[in-house]
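*Asks:* Please find the sequence and the predicted model below.
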Amino acid sequence: MFLSTKRLILREFMPEDWQAVLAYQADSRYLKFSGWETRSEADVRAFVEMFLKQQQVPGIKFQLAVELKYERKLIGNCGIRKQEPESHEASLGYEIAPDYWGKGYATEAAATILKFGFEELKLHRVYSWCIAENTGSVRVLEKIGMQLEQRLPENERFKGRLWDTLIFGISKDEWLNKTEQ
């Protein structure tokens, strides 16, 4: 699978991608809102291997490497995941290397995978979640048209504390209305 935007390529993972993923997942800025304390080569190889295995099961999980189009540099990943092949709802997730935060790449990738979900997968609804303090991620979800549906107080425990989780969602009709504006 291959999707393209003005500045990005969203493509299937390759085994050698683990090195680029490790480079950003080991960054303390990335780890701040992650459930992981650290990331090792073995951790990241298993992470990429999980995506490689998902690529072998068509029609359910589409987690794609995010690459700068002209530099051909992997800077993150973005995906949309159904629970069952016939599901009409899916979750959306993304991560971008901290050196590329604030440049619109997460928004560009997430908007592209959202469009894929509604147009190609014929989804009715897409949802996502993030830690409330991750304001960058909150902005991405708002920019792609998702609306806050629920705040779950202190429901995530990691890094020795409780965090609030925000649930965002958008229906196909809401998405169509926003894209027509």
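*Replies:* On my side now, so go ahead.

*Asks:* from here on, contacts and neighbour counts on C-alpha atoms
*Replies:* Fine.

*Asks:* How many residues are close by Arg45?
*Replies:* 17 (other CA atoms under 10 Å).

*Asks:* That one: what's it in contact with?
*Replies:* Trp18 (CA atoms under 8 Å, 6 or more residues apart in numbering).

*Asks:* The structure to be compared is supplied as follows:
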Amino acid sequence: MHFTSSRLLLRPVIPGDVDCLFRIYGDPQTQQFNPAGPYPSLDYARGILRSWLEHSNQPGFGHWAILLQENPHEIIGFGGLTPRVVCGYHINNLGYRFAPQWWGKGLATEFARSVVAWGFEQGKLSEISAVIRPGHSASQHVLEKTGFHFEREVADPEYPSARLFFTLTKAQWRASQGADAK
């Protein structure tokens, strides 16, 4: 499933995206808030991409390559809406990573808003969540601009730092759409 926003083109990931996936997720700058760190190798990225492709058959969920409409041949990031278990909670997880040269341009917010609208309208979801690490103020700002609300801090048994848990319900999103229209 492909879809667009005002500046972005989102398309499902394909096996040929592995080099771009490693370039973005293997970059220490994009993974500075991920306690697992950057992807260690191209083979590791291949395994992740293979996993994404295996789970892309679930209706309403998946990972997308993010491209600019004006340059649909260059992947600038990856994002997705995926069912996950995070610290014992079953969630519809919104996640994304952009190459650093595309930070600060409003693209993550545009991506998040587009995917949330798709998730509630076409995906028929009742709630979407996102988890971030404390101190990741840029992602927190994106989530807040998209309408997410901080729910709680969740201990993460795998890593020393907790996670910040944000949610947005379909009812909250609909109410914000009405407020935006006024």
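*Replies:* Great, that's in hand. Keep in mind the model is a prediction, meaning the values are calculated, not measured.

*Asks:* Which stretches in structure 2 count as helices?
*Replies:* 18-25, 42-54, 107-121, 137-146, 170-181 (DSSP state H).

*Asks:* what sits against the closest residue to Leu42 of structure 2 other than its chain neighbours?
*Replies:* Spatial nearest neighbour of Leu42 of structure 2, excluding adjacent residues (CA to CA, 6 or more residues apart in numbering): Phe22 at 5.9 Å. Under the criterion of CA under 8 Å, 6+ apart, the neighbours of Phe22 of structure 2 are Tyr39, Ser41, Leu42, Ala45.

*Asks:* Out of those, the closest to His55 of structure 2 would be?
*Replies:* Ala45 (15.5 Å; CA to CA).

*Asks:* Once you drop chain neighbours, what's closest to the counterpart of Leu94 of structure 2 in structure 1?
*Replies:* With TM-score structural alignment defining the correspondence, Leu94 of structure 2 maps onto Leu92 in structure 1. Sequence neighbours aside, Ile80 is the residue nearest to Leu92 of structure 1 in space, at 4.4 Å (criterion: CA to CA, 6+ apart).

*Asks:* Closest to the centroid, which residue in structure 2?
*Replies:* Gly95 (1.9 Å; CA atoms, centre = their mean).

*Asks:* can I assume that residue is in contact with Pro83?
*Replies:* No - using CA atoms under 8 Å, Gly95 of structure 2 is not in contact with Pro83; the gap is 10.9 Å.

*Asks:* Check the offset of stretch 63-77 of structure 1 from the chain's centre.
*Replies:* Chain-centre distance of stretch 63-77 of structure 1: 13 Å, with CA atoms, centre = their mean, to the nearest Å.

*Asks:* how big is the angle separating the lengthiest strand in structure 2 from helix 42-54?
*Replies:* Taking DSSP state E as the assignment, the strand of structure 2 that covers the most residues is strand 71-86. Calculated by axes from the mean of the first three to the mean of the last three CA atoms, to 10 degrees, strand 71-86 of structure 2 forms an angle of 80 degrees with helix 42-54.
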